[in-house]
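Q: Below is the sequence, then the predicted model.
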Amino acid sequence: MRSNELQRIELKEYETRRFPKTEISEELGLKIWQSYGKQISIDEPSFKNGREWDLTANGWAGHIPLTPELEIALLPKVDIKNLFGMLEYAYRLKSFKFLDGLTDCDSLKDFYETLANFLALRVLDRGRKGFFRSYQPRRDKIPYVRGRFDVRRSCQKPWDVLPECSYEEHTSDVEDNQILVWTLQRILKSGACTERSLPQVRRAYQSLRGLTTPVPCDPQDCVSRLYSRLNEDYQPMHALCRFFLEQSGPSHRVGGRTMIPFLVEMAKLYELFVAEWLKANTPPDFVVEPHDEVVIGPGGRIRFNIDLVVYERGSQKALFVLDTKYKAPDHPGNDDISQVVTYATTKDCDEAVLIYPKPLNMDVMIGKIRVRSLAFSLDGHLEVAGRRFLEDLFSGVER
C-alpha cells in the first residue's frame, strides 16, 4: 500500500474484491492470511485471477487496524440499523434507555465507539458515587494481628516475627470491577476509538486502575451474575462488557502498539439474536431453551447441542426443535436437514425447523417428523419479521 496516508479497504460480506498486485505487498498479504484467514479469504496473484489479489469477507463484520497505514472494514450485508437491533436483543441491551440515538450511527465502528463512550460515562458516574466493595478473604503476613492468627505456624517458625493472619478485607478489587477495568483496557487497545470517546474511556480506566486489578475476564463472566441494591447499576455495564469481550479479536502489533481488532461473527450474532428475540416474544404458555444439550450413548460420549428447543410449559413436551443457519442457499442442504431431524429424534419431537434469513419454502415429512424451513428476515423491520416468523412457527398448533 502507499505510505504516509491512511488507506481503508472495505470488504462486504461474502463479496470478493480484486486489488492490483502493486496495492498489497506479499508481506501484507501473508499477514492477512496468517492473522485473519478465518475472517478474510485471500488469494495471491496468479494466472487464475489476472495477477491480482482477491479478498473476500467470510461472514464477519468489524474493523481491523492492520498497519499504521492500513485498516480493513468488514461490512455486513445487513442494514446497519438492523444490525444494531440484532445487537440490542442479542446482548440484552434493549431495556437500557441509554441506547437511544444509536441508530444515528452510520457504521459499525461508530456504533462500537458510541457504546464505548456509554460504558465509560457509566463507569465514571459510578466512580463518583463510589465503586462497589465487598469483603474478600485474605491470608497474609502483616505487622500486626488481624482476624485469625495462625498460632501453629508461628510456633513452627519462631524466627519469622511477622504473624500470618486470615482476615476479611473490605475492598473494591472484586470481580464486578475487574470485569469493567479489563474491558476498558481492551477497548483502549482496539484502535476503534477516536478523540470523540478516548478521553472518557481513558478517565474511566484510570479511575478503576488504582483500585482494581485488570484480571483477564471471559465474556461468560459477565452473565448470570447476582445483583443487589448495592450493585444493580452494574448490570447494564456488564452487558456492555460482554459485547466488547465477545467481539474482540486476537491482539497483534501495529507500529509500537498492541492492537485488538473489533470483529462480529454474523452467524453467531444471528443465532443469539433469534434466541433472545424468541425468549422475549414467545407466548407465556411456552418455554424457549437455547443450547439444549442432549447426551446419549454409553458413557455419554455422544453429545448434541441444539440451538433452540420450544417446550410446552405445562407438560414440558418438546414442540419444536429449531436450528438457525446464517446463510442464503437456494434450498436447505442435506446436512442441515439430517442435523435437525437427528435433533428432533433425540427430543421425541415431531416438528423440526431450520431458520434462515430468507424464505426457502421447504415443508416435508421425514417419517413422523415434519421438517420446515422458516425465514427470520433481516431485511425491513426486525419486529415485523419476528412476528411473521412466530406466526408461521405456531401455525397449526393449538394455543
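A: Right, received. Where do you want to start? What you see is a predicted model; the values in this text were computed from it and never measured.
Q: C-alpha from now on. contacts and neighbour counts both.
A: OK.
Q: Can you name the residues that contact the closest residue in space to residue 115 that isn't next to it in sequence?
A: In this structure, residue 115 finds its nearest non-sequential neighbour in residue 240, 7.5 Å apart by C-alpha to C-alpha, 6 or more residues apart in numbering. The contact partners of residue 240, by C-alpha atoms under 8 Å, 6 or more residues apart in numbering, come to 91, 93, 115, 119.
Q: Turn those residues into JSON lines, columns for secondary structure.
A: Below are the contacts of residue 240 laid out as JSON lines (DSSP: H, G, I helix; E, B strand; the rest coil):
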{"residue": "91", "secondary structure": "coil"}
{"residue": "93", "secondary structure": "coil"}
{"residue": "115", "secondary structure": "helix"}
{"residue": "119", "secondary structure": "helix"}
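Q: Turn the residues you listed into TSV, including neighbour count and distance to residue 359.
A: Output for the contacts of residue 240, formatted as TSV (neighbours: other C-alpha atoms under 10 Å; distance: C-alpha to C-alpha, whole Å):
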residue	neighbour count	distance to residue 359
91	19	26
93	19	28
115	20	33
119	25	38
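Q: and the comparison structure, right after this:
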Amino acid sequence: MTLGLHRVSVREHAWLCTEPVPASLDCAQLTESAFDYLCSLSERFSSGGARLLQVEGRRRLKLDNFVGVIQTPCGTVLEIVPKHHAEGGSLAEARLLLRKLLLALLDLPTRDVGAASLQLFDAPLSEWVMGRFLQELDTLVSRGLRFEYQRVDEELPFLHGQLNLNRQLRQPPGREHRFHVRHEVYLPDRPENRLLKLALERVRQGTQDANHWRLAQELSFRLAEIPASRQVEQDFRAWGHDRLLAHYQAIKPWCELILSQHMPLAVAGDYQGMSLLFPMEKLFERFVARWLRASLAVGLDMRTPARSESLCEHQQQPIFRLEPDILIADGGQRWVLDTKWKLLDASKRADKYGLSQSDFYQLFAYGQKYLGGAGRMALIYPRTESFQSPLDTFDFGGGLSLEVLPFDLDQERLLGIERLRLARRTHEERLVA
C-alpha cells in the first residue's frame, strides 16, 4: 500500500498556489514539486488542443473545467470536483454528483451501485473507482474465471497427447527416450484475465484504504497464475462478448477506467499514478442524453451527437460540420438540443444572464440546417440557486425558437421540457424501463 500521499480537494476553476492560503474548495496550497508537475502537465494538454489550467505568474494557477483526480510523482493527490452551485456547496455533495455523472458516462445502472453506498462512501474518486473494481472482481472470481484450451509444444520423458513426428525424427542420438509432444492445456491466460490482473496490480499498489488493500492482496493470490497484460489496447480489442463471458461485462467499464482506456481524456505520460480526468462538458452532456433517452416516448429517434449536416460546401464537399449534442426526430418533426456546462444567473438581464453570443450563432446555424429554419431548439444548463426556472423564449424569427432550460442534477429532471412538446413516457413506463 502506497504511503505518504497528501490529498488536496478543490472545485473546478479553483486557484492553486505555493504560498500559505486559507484552505477552501476554491483555493488551496500545493508543494513546489506538485505545482511544477501541474505546469508541465498543462503544457502537454495544450499541445493536444485542450487546456487544463491557466498559469498566472510563476506561483499561481487557475484550474479549468476538468474534474477527477491527479496524482503527482511527489505524492500529492489533487481531487477536482464539479462546481454546480454558484455559492456554497459541500465536498460530499460534489463527490456524489461526480460519481453519478461517471456512472452515466460508463453507461452503468445507478441501482446496481446503490444510492446509499454512494452517499456513505466519503472518499475521493480514485478510491471509489478502486473499491467498485475490487467488488466486481471479487464477485467475478467467486463465480469462476473463464479458462480456455491452449496448444503447448514441449519435450517430455513420457508420451502425452499427440506425438510431433517431424521433431521426433530429428531427435539427436542419446535423446531417443525424450518425446516431442503436442497437447492442449486448460489455462486462464486470456485477454480479459490479463487485463484484470494488470488493473488489480495498479489498485493494490495505489490504494490508501486498508480494506481495499487487504481485498486486493487476497485477490492477487487467487489470480497468481495469470500474467498481467503487456499489450493493453490489443487485449481490450480481443475482449470476448459471447454468452460464456456475459458475467465479465459488469467489470469491464471499471477495468477500462483504471487502465485509462474509457475516458474522454486521461493523464498521459511516463508517470500516471491513479490519475483520472474528465471534461465536465462531456459528463454533463452524457448525463442529460441518458436521462432524455429514458424519459422520451418509445419510437422517437435520438442521436447523440448528430453529424449529418455541415455549415456549407466547398468544391462540392461539405466543410465545417455541424454537430448538435442531441437531435430528436418524431416522423418529420425534429428538435435540436445542446448542453452547456456553465452557471447562469437569471437575475442579470443586463449581462444577458451569462449567455454566450457565439452559442446563439451556433444554435441558429443548427436551426437552419437541421430544422429548415423553423422549429424548436433548447440550450440546457445546470440548475443553480441563480437559475431555477426556464428563461423566456428566444425568437429567431421565421418560426425558429430557442428555449434556455435548467437541468436539476440533484432531482434528475429537465425543467421546462414541456415547452418543447416532446412525446414522453408515463411514470409507469419509466419505472418499467
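A: Sure, I can see it. In this text, all values refer to a predicted model and were calculated from it rather than measured experimentally.
Q: Provide the TM-score value for the superposition.
A: Once the chains are laid over each other, their TM-score by TM-score structural alignment, normalised by the length of the first structure reads 0.72; 366 aligned residues with a C-alpha RMSD of 4.4 Å.
Q: In the second structure, what residue corresponds to the residue nearest to residue 115 of the first structure?
A: Superposed on the second structure with TM-score structural alignment, residue 240 of the first structure falls opposite residue 254.
Q: tally of neighbours for residue 140 of the second structure?
A: 17 (other C-alpha atoms under 10 Å).
Q: can you pull the contacts of it?
A: 247, 248.
Q: How about the secondary structure of it?
A: helix.
Q: Okay, it and residue 123 of the second structure: tell me how far apart.
A: 24 Å (C-alpha to C-alpha, to the nearest Å).
Q: How about residue 276 of the second structure?
A: 15 Å.
Q: hmm, back to that, pretty sure the match of residue 240 of the first structure belongs to a strand, no?
A: No. Residue 254 of the second structure sits outside any strand when classified using three-state DSSP, being helix.
Q: In CSV, list the contacts of residue 240 of the first structure along with distance to residue 185 of the first structure.
A: Putting the contacts of residue 240 of the first structure into CSV (distance: C-alpha to C-alpha, whole Å) gives the following:
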residue, distance to residue 185 of the first structure
91, 20
93, 21
115, 15
119, 12
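Q: of the residues you listed, which stay in contact in the second structure?
A: Here is what carries over to the second structure from the contacts of residue 240 of the first structure, by both residues aligned by TM-score structural alignment, their matches' C-alpha atoms under 8 Å: 115, 119.
Q: between the contacts of residue 240 of the first structure, which is nearest residue 322 of the first structure?
A: residue 91 (20.3 Å; C-alpha to C-alpha).
Q: Not counting residues beside it along the chain, what's closest to the corresponding residue of the second structure for the closest one?
A: Under the alignment by TM-score structural alignment, residue 91 of the first structure pairs with residue 106 in the second structure. Take residue 106 of the second structure and drop its neighbours on the chain: the residue closest to it by C-alpha to C-alpha, 6+ apart is residue 253, 6.1 Å away.
Q: Ok, residue 170 of the first structure next?
A: residue 135 (4.3 Å).
Q: where does the aligned partner of residue 293 of the second structure in the first structure land in three-state SS?
A: Using TM-score structural alignment as the criterion, residue 293 of the second structure maps onto residue 279 of the first structure. Here residue 279 of the first structure is recorded as helix under three-state DSSP.
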